[in-house]
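>>> Got a predicted structure here, sequence first:
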Amino acid sequence: MKTNQWAMIAYITIIGWIIAFVKSKEERTSLVSYHLEQALGLAIASIVWSIAVGIVIAILPAALSGVLSIAGFLPFIFMIFGIINANNGVQKPIPVIGKMFENKFAFLQA
């Protein structure tokens, strides 16, 4: 597989991340390492985001919880940005949260 394909697969659920991590181990480039890092950061941020939105929805009245339910799609939108960047072969961070996860996971460095 091409390296940008491994980078794209990394964004598709945590199972896709594990597959990309294991299968690209021998021929990992800086592009794959970068997107593995971004995808792992996105997965962690998505879990935190889901918990936070769930708590707020439980507290707020039903009318406002509908608006916050739409906010649950934010991690999906960020995932699409990551996949597009990986497909184009660029090492561009995910909007808003991507900079927080650059060079944070030393075990992923090529």
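Sure, I can see it.
>>> Going by C-alpha atoms from here, please, whenever you check contacts or count neighbours.
OK.
>>> Count the neighbours of Phe76 for me.
The number of residues packed around Phe76, counting by other CA atoms under 10 Å, is 15.
>>> got it, and Gly66?
Residues near Gly66, counting by other CA under 10 Å, number 12.
>>> what helices or strands is the helix or strand where it lies leaning on?
Under DSSP states H and E, the secondary-structure element containing Gly66 is helix 62-71. When contacts are defined as 3 or more CA pairs under 8 Å, 6 or more residues apart in numbering; DSSP states H and E, helix 62-71 packs onto helix 30-59.
>>> next up, a second structure to put side by side with the first:
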Amino acid sequence: MNQEIIEEGKMMSVVAYLTIIGSIIALITNNDKKNPFVAFHVRQGLGLCLTYLLLGYFIGSFNSWAISIGFWIGFGVLFFYGLIGAITGKMNEVPLLGPLYQKIFSNIGK
């Protein structure tokens, strides 16, 4: 992938990590251009957002600050890792879950 494609898609790649709405906006705006850099980060951001919402529902039922803070810190690190990758123009999968997101959402961006 050349540098021009990466530079063109940096903004939408960053938006993909900003909540579920940001992921949907990046997905919709990338439908016309089909930028592979943006598609990669949309898959990562959408996967993180959906996993966060799904697990957060169950983590909230424990009613424990220790569990909740560990959950927030863990997902905060994953979001930050993906966001830094999008800003620097790298296609690094987020640790642990990144390959799964790329497989599940493989039809996004094609």
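Perfect, thanks for sending it. On a predicted model such as this, the values are computed, not experimentally measured, just so you know.
>>> Any idea what the TM-score is?
A TM-score of 0.81 describes the superposed chains when it is computed by TM-score structural alignment, normalised by the length of the first structure; 103 aligned residues with a CA RMSD of 1.8 Å.
>>> circling back to that earlier point, can you give me the angle the helix holding Gly66 of the first structure makes with helix 30-59?
Counting by axes from the mean of the first three to the mean of the last three CA atoms, to 10 degrees, helix 62-71 of the first structure lies at 170 degrees to helix 30-59.
>>> residues in contact with helix 62-71 of the first structure?
Defining contact as CA atoms under 8 Å, 6 or more residues apart in numbering, one finds that helix 62-71 of the first structure is touched by 53, 56-58.
>>> Does Leu78 of the second structure touch Val94 like I think?
Yes - here Leu78 of the second structure lies in contact with Val94, judged by CA atoms under 8 Å, at a distance of 6.1 Å.
>>> Next, name the residue at the spatial heart of the second structure.
The centre of the second structure sits closest to Gly45, judged by CA atoms, centre = their mean, with a distance of 1.3 Å.
>>> any idea how far Leu83 of the second structure is from that residue?
Gly45 of the second structure sits 9 Å away from Leu83 of the second structure, going by CA to CA, to the nearest Å.
>>> Give the residues shared as contacts by these two.
Overlap between the neighbourhoods of Gly45 of the second structure and Leu83 consists of Tyr17, taking contacts as CA under 8 Å, 6+ apart.
>>> quick one: which of the contacts of helix 62-71 of the first structure is nearest Ile44 of the first structure?
Ranking the contacts of helix 62-71 of the first structure by separation from Ile44 of the first structure, with CA to CA as the measure, puts Val53 on top at 14.4 Å.
>>> ok, Thr3 of the first structure - contacts?
For Thr3 of the first structure, counting by CA under 8 Å, 6+ apart, the contacting residues are 24, 28-29, 31-32.
>>> That one -> the second structure?
Alignment note (TM-score structural alignment): Thr3 of the first structure maps to Gly9 of the second structure.
>>> So its match, which state does it fall into?
When states are read from DSSP: H, G, I helix; E, B strand; the rest coil, the local structure at Gly9 of the second structure comes out as helix.
>>> That one and Ala16 of the second structure, how far apart?
When CA to CA is applied, the distance between Gly9 of the second structure and Ala16 of the second structure equals 11 Å.
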